[in-house]
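1. Generate a structure from the sequence data that follows.
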Amino acid sequence: MPIQINLDNILANKDMKSKELAEIINLTEANLSILKSGKAKAVRFSTLEAICKALKCQPGDILEYID
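-> Next up, the predicted model:
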């Protein structure tokens, strides 16, 4: 898939665990894992907004298009 998810890098830079982010954004760890691995078929804007708010980042920091 040409869309790369950079969530692991951002979490590492913020010194935050996936479990902590999942709790903050009210998402199961399993669903967050699916998103992080790039296996998700879609992401809701509300979820993306919650992630950006929790990590104080922009959507472009999380999602990257690679041709």
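2. CA atoms for contacts and neighbours, from now on please.
-> Noted.
3. so what's Arg17 up against?
-> Arg isn't right for residue 17; it's Lys. Contacts for Lys17 were tallied using CA atoms under 8 Å, 6 or more residues apart in numbering; they are Leu11.
4. Do you have the strands of this protein handy? List them.
-> Along the chain, counting by DSSP state E, strands occupy 3-5, 63-65.
5. Also this sequence, please, to line up against the first:
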Amino acid sequence: MPPEEHQVRVHLDRLLAERGMTLSELAARVGVTVVNLSVLKNDRAKAIRFSTLTAICRELDCQPGDLLSVRTD
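-> Below you'll find the model as predicted:
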């Protein structure tokens, strides 16, 4: 695996669907752009601020482990 690649997967699609929420709604509630959430949702983010992670988890009523996982293959 090249050093720039990561194995963290984001399960934002599933959590949004389970809660009947759109990416735009979440972006407005969290205070980040739709573009930034889209980058995160599509596993293209290189990092996430703890404050953003906290806000997403608060709005989706979940824990970080519900949102993120590490691919093990």
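6. Tell me which of the strands of the first structure sits most buried.
-> Per-stretch averages of neighbours, counted by mean count of other CA atoms under 10 Å, single out strand 3-5 among these, with a mean of 15.
7. Mean deviation, that strand versus the second structure?
-> With mean CA distance after the TM-score superposition for the first structure, strand 3-5 of the first structure departs from the second structure by a mean of 0.7 Å once superposed.
8. ok, which stretches of the first structure are helices?
-> Ranges of helices in the first structure, per DSSP state H, are 7-13, 18-25, 29-37, 45-55, 59-62.
9. now the ones you listed as TSV including mean neighbour count and distance to Met1 of the first structure?
-> Converted to TSV, the helices of the first structure look like this (neighbours: other CA atoms under 10 Å; distance: least, CA to CA, whole Å):
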stretch	mean neighbour count	distance to Met1 of the first structure
helix 7-13	14	16
helix 18-25	16	22
helix 29-37	15	11
helix 45-55	15	19
helix 59-62	14	15
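10. Check the alignment and tell me where Met16 of the first structure lands in the second structure.
-> Counting by TM-score structural alignment, Met16 of the first structure corresponds to Met21 in the second structure.
11. And Glu49 of the first structure, by the same measure?
-> The equivalent of Glu49 of the first structure in the second structure is Thr54 (alignment by TM-score structural alignment).
12. list the contacts for the closest residue to its match other than its chain neighbours?
-> Distances taken as CA to CA, 6 or more residues apart in numbering place Pro64 nearest to Thr54 of the second structure, at 7.9 Å, with adjacent residues excluded. Contacts for Pro64 of the second structure (CA under 8 Å, 6+ apart) come out as 53-54, 57.
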